[in-house]
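> Sharing a model prediction with you, sequence too.
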Amino acid sequence: MSDFDYDLFVIGAGSGGVRAARIAASHGAKVGIAEEYRVGGTCVIRGCVPKKLLVYGAHFAEDLEDCARFGWEVEGKSFDWKKLRDNVADEVDRLEGLYRNTLKGNEVTIHDCRASLGGGHEVKLSDGSSVTAKNILIAVGARPHVPEIEGCQQHAIVSNDVFKLDKLPKRIAISGGGYIANEFAGIFNEFGSTVTIVNRGDRILRGYDHQVRDRLLQISMTKGIRFIFNSTFDKVEKKEDGSLHLTMNGCEDMEVDALLFATGREPNVEGLGLEEAGVKTGDRGAICVDEYSKTSVDHIYAVGDVTDRVQLTPVAIREGHAVADNLFDGQDRTVDYDNIPSAVFSHPPIAAVGLTESEAREKLGGAYKTYTSDFRAMKNVLAGRNERSLYKIVTDANTDVIVGIHMIGPEVPEVMQAAAVAVKAGLTKQAFDDTIALHPTMAEELVLMR
């Protein structure tokens, strides 16, 4: 008999925590998991999945406009925000049920309450009880950051709130220049809102290749999205008619119906008892871990956004899986963080893997080559839409190995998943050149660049 109630107790039932719990249980461990809100975490409940469904919904705006050139006539078309919102919520409910069933099917005990470290091997639960575990995994994720600006806490919204809006705002300001800001800008713009992105810096999507992000900026402005750079908010006031007056620094004041902050995410570490348990955190509050996701306390681990390593759902899943395999299957697994593909589900979307051109210039000392294809997708040509796609390959000039691929255009995240395998495998540009094109596709441009 074990001296503990559980072999592993997971705090947080998001993607990383659920994967760790399921895999540990499959190895024969007795596992418990605590979640104070809903099983599934940010990605399933209020992030990637519902947001992607909104992206799909938004795309119909342009598809319905373009379809006339393809012989279709759609009379009486209209958009019902509440119908989409509620259908998305129903899908989230369905997915949460699947996650719960997966845990129960693997005999993982679910505690529907908040959990915190109690010292030693104890975990305190908000229902007043406590349990003990030989190993503890913290997988509580992160939350949207809202700056300390007068009126923001009362009147601004964050990405979580978008999925609960009673109606679409006629005018919305979005604070931020990252992927969340640009994704929601595209969504609201396609749904008919007047959108203004306000960024304190001088560029969007810092970290992405300059040609790709410049192309998105150009296309977004053509679609009617307004961009204001080098500006910040001083004050947010709600007027009698429900609209918001934004007192600005760096630009003229604005009147909007909603203000969305998309200014990054911060780890959910408050109230976890980290300091009392001796778990070290970094400057931004993130839990410090080693390559095996172990914290400064030998039996306590942490994965996902709460560690602020790479804030991507598939990364958290890999980290949780590795922890479970190492603890309960005798493996020696770490996660490889090189060449992780990423996507921005903007309009049009962006996908990237590996080094940008500027990173290659710095890392390879100038010994790099770039290949680009700047084209209009066949569908856009017939539709009369002037929107152009851009594909870019970056290679090591000495070895011909592809070190980066960057794309903007229709469906590029789907294309990138396969292309990322090639970059991860260290294939050369010649290998792409030797591959016969699949015609007619947009993806064929990857093997036609010379």
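Received, thanks.

> C-alpha from now on. contacts and neighbour counts both.
Fine.

> Quick one: end-to-end length of stretch 225-242, please.
23 Å (C-alpha to C-alpha, to the nearest Å).

> Distance from the chain centre to it, please.
Centre-to-centre, stretch 225-242 and its host chain are 25 Å apart (C-alpha atoms, centre = their mean, to the nearest Å).

> same deal with stretch 401-410?
Distance, centroid of stretch 401-410 to centroid of chain: 19 Å (C-alpha atoms, centre = their mean).

> again, but for stretch 418-430
On C-alpha atoms, centre = their mean, the centre of stretch 418-430 falls 23 Å from the chain's centre.

> can you list contacts of it?
Contact with stretch 418-430 is made by 338-341, 353-354, 395, 399-405, as judged by C-alpha atoms under 8 Å, 6 or more residues apart in numbering.

> Can you give me the buried ones in the host helix or strand of residue 196?
Assignment of secondary structure by DSSP states H and E places residue 196 within strand 194-199. By 16 or more other C-alpha atoms under 10 Å, the buried positions in strand 194-199 come out as 194, 195, 196, 197, 198, 199.

> For the second one, give its distance to residue 212.
Distance from residue 195 to residue 212, counting by C-alpha to C-alpha: 21 Å.

> now swap in the first one and tell me
Separation of residue 194 from residue 212 (C-alpha to C-alpha) stands at 24 Å.

> Just the contacts of stretch 418-430: which are in helices?
Within the contacts of stretch 418-430, no residue falls in helices by DSSP state H.

> Can I have the buried ones of those residues as a PyMOL selection?
Selecting only the buried members of those in PyMOL, with burial defined as 16+ other C-alpha under 10 Å, works like this:
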select buried, resi 339+340+341+353+354+395+400+401+402+403+404+405
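
> Comparison target below:
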Amino acid sequence: MSFDYDLFVIGGGSGGVRAARVAAQGGARVALAEEDRYGGTCVQRGCVPKKLMVFASEYPGYVEDAKAYGWEAQIGEFSWSAFKSKMHTELDRLEGVYRNILGNNDVETFDARARLADAHTVELSDGSRKTAKHILLAMGGWPMRPDIPGAELGITSNEVFHMDDLPGSMLILGGGYIACEFACILNGMGVNVTQYYRGAQILRGFDEEARGLVSEEMQQNGIDLHLGTNILEMHKEDDGRIRVKATNGTERHFDQVMFATGRTPNTADMGLQDLGVELGRKGEVLVDEYSQTSVPSIYAIGDVTDRVNLTPVAIREGMAFVETVFNGNPTPVDHDLIPTAIFTQPEMGTVGMSEEEARDHGPIEVYATSFKPMREAFAGRAQRVLMKLIVCADTRRVLGCHIVAPGAGEMIQLAGIAVKMGATKEDFDRTVAVHPTMTEEIVTMREPVRTA
């Protein structure tokens, strides 16, 4: 049978674009459809604009530190409109980069919504149909709103980058990394931030000690965090503010409410189940270790599979897909020991097992130290940092590394290489410290603080 393309990719985010480009570079005839903006969540509604906001929010602290170091420094009012304009100019530039990457590699693009008509046919929103030997689903995910009265009054992480003005006060609902990052960002920009989370501690799934320190520091920095608290209902008042009734018995007013209560895979109205593509209970596309669905010609990568929802993982999955399908080199996706960073203030960097998780796998030793770093201590800040290693008591292998500190994201990238290589505690010990730095503590901790 003759097909229009060897590969049709649905979704122009990081994973889909990488797979399309690499397949086309190998000689495949490739097309890609994107109904929104190229670059996907990461470039347009996630990592990139969020990190720019992180940078912007940190300057008041730098100025305060500068004063402590003898500089006559002061900071004026933050102009959201000036920052927002420049941020969106940068996002437009990056979208152009993504479009050029596809065009320069002879990938045919369609600015249209696509859904599946059969196992080899994609139907575009203009009514046209395209056939392909292989179809790759890379539609990503979308923020969820809670099922409560008045939920339409709130915004999500999609809309936060497009606010006309910074609100005077904002309630953020959620306790995951998106909720915590934006709580810190907006707090740094001068917004009066309150955060509600239904759980007993924020950042569920991360190391208990590390997330506890982040929680303490967030509150120390002025974020009004309420754990074990959820929203019951919301109403718009005559003055435009939002009245929020919470499970803790309070009713409070906020200028804006943001929901960061999870994301759902973009699989609605895609025609998947009609073709026999199996979906999980959240709507995620179920795939095997090679990203293949229950329909042999259809594959899926990235957040739409709800495996590990991180941009570099989607890119790796796209590369593995091309190796498997087009290069004759079956390559399973490696989801083991992925380093990651949470851009709270302070940041958290983590790779491998948490202490709690490691305990369930056998005897461990925990090496940890918490201290005031030199820079912040000199400036009179109370901020503390954490360096922590989880070590297998039998093999001596480092099972997990957790860092809470300014710049933890940069630190964990390098520590992640050692952990991925299978470094032992003695390998860390043999490494000479770089002095004076915060991370020298990672290689100078000699005695475990506890065993389990």
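That came through fine. Quantities reported herein were computed from a predicted structural model and do not represent experimental measurements.

> Could you give the separation of the strand holding residue 196 of the first structure from the chain centroid?
20 Å.

> matching residues in the second structure for it?
The aligned range for strand 194-199 of the first structure in the second structure is 192-197, by TM-score structural alignment.

> which residues are contacting that stretch?
168-175, 183, 186-187, 222-231.

> Those in helices, which ones?
Reading helices off the contacts of stretch 192-197 of the second structure with DSSP H, I get 183, 186, 187.

> How much space separates the nearest residue to the last one once chain neighbours are set aside from residue 184 of the second structure?
Pointing back at residue 187 of the second structure there. In space, residue 187 of the second structure comes closest to residue 193 once its chain neighbours are excluded; the distance is 5.7 Å by C-alpha to C-alpha, 6 or more residues apart in numbering. Residue 193 of the second structure sits 8 Å away from residue 184 of the second structure, going by C-alpha to C-alpha.

> Identify the contacts common to the two.
residue 223.

> Aligned counterpart of residue 279 of the first structure in the second structure, please.
Mapped onto the second structure by TM-score structural alignment, residue 279 of the first structure lines up with residue 277.

> What is the burial count for that match?
For residue 277 of the second structure, the tally of surrounding residues (other C-alpha atoms under 10 Å) stands at 18.

> I figured it hits residue 297, correct?
No. With contact defined as C-alpha atoms under 8 Å, residue 277 of the second structure does not reach residue 297; the gap is 10.5 Å.

> give the contact list for the most centrally placed residue in the second structure.
When the second structure is reduced to its mean C-alpha position, the nearest residue by C-alpha atoms, centre = their mean turns out to be residue 310, at 5.5 Å. Taking C-alpha under 8 Å, 6+ apart as the contact definition, residue 310 of the second structure lies against 302, 303.

> Residue 363 of the second structure too?
Counting by C-alpha under 8 Å, 6+ apart, residue 363 of the second structure has contacts 392, 393, 394, 451, 452.

> among the residues you listed, which ones are buried?
392, 393.

> Any chance of TSV for the contacts of residue 363 of the second structure, columns distance to residue 381 of the second structure?
Below are these laid out as TSV (distance: C-alpha to C-alpha, whole Å):
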residue	distance to residue 381 of the second structure
392	35
393	37
394	40
451	32
452	34
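
> Which of the contacts of residue 363 of the second structure fall within strands?
The strands, defined by DSSP state E, take in 392, 451 from the contacts of residue 363 of the second structure.

> wait, which of the contacts of residue 363 of the second structure is closest to residue 445 of the second structure?
residue 451 (14.4 Å; C-alpha to C-alpha).

> The stretch 1-150 of the first structure: strands as residue ranges?
Remark: strands assigned in the stretch 1-150 of the first structure by DSSP state E, counting those that start in this stretch are 6-11, 31-34, 109-111, 115-119, 122-125, 130-138, 142-144.

> With distance to residue 73 of the first structure and mean neighbour count added, can I get the ones you listed in JSON lines?
Listed next are the strands of the stretch 1-150 of the first structure as JSON lines, based on distance: least, C-alpha to C-alpha, whole Å; neighbours: other C-alpha atoms under 10 Å:
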{"stretch": "strand 6-11", "distance to residue 73 of the first structure": "53", "mean neighbour count": "26"}
{"stretch": "strand 31-34", "distance to residue 73 of the first structure": "52", "mean neighbour count": "26"}
{"stretch": "strand 109-111", "distance to residue 73 of the first structure": "51", "mean neighbour count": "17"}
{"stretch": "strand 115-119", "distance to residue 73 of the first structure": "55", "mean neighbour count": "21"}
{"stretch": "strand 122-125", "distance to residue 73 of the first structure": "58", "mean neighbour count": "20"}
{"stretch": "strand 130-138", "distance to residue 73 of the first structure": "53", "mean neighbour count": "22"}
{"stretch": "strand 142-144", "distance to residue 73 of the first structure": "42", "mean neighbour count": "18"}
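
> how about those strands in TSV, adding distance to residue 295 of the first structure?
Output for the strands of the stretch 1-150 of the first structure, formatted as TSV (distance: least, C-alpha to C-alpha, whole Å):
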stretch	distance to residue 295 of the first structure
strand 6-11	14
strand 31-34	19
strand 109-111	23
strand 115-119	13
strand 122-125	16
strand 130-138	10
strand 142-144	17
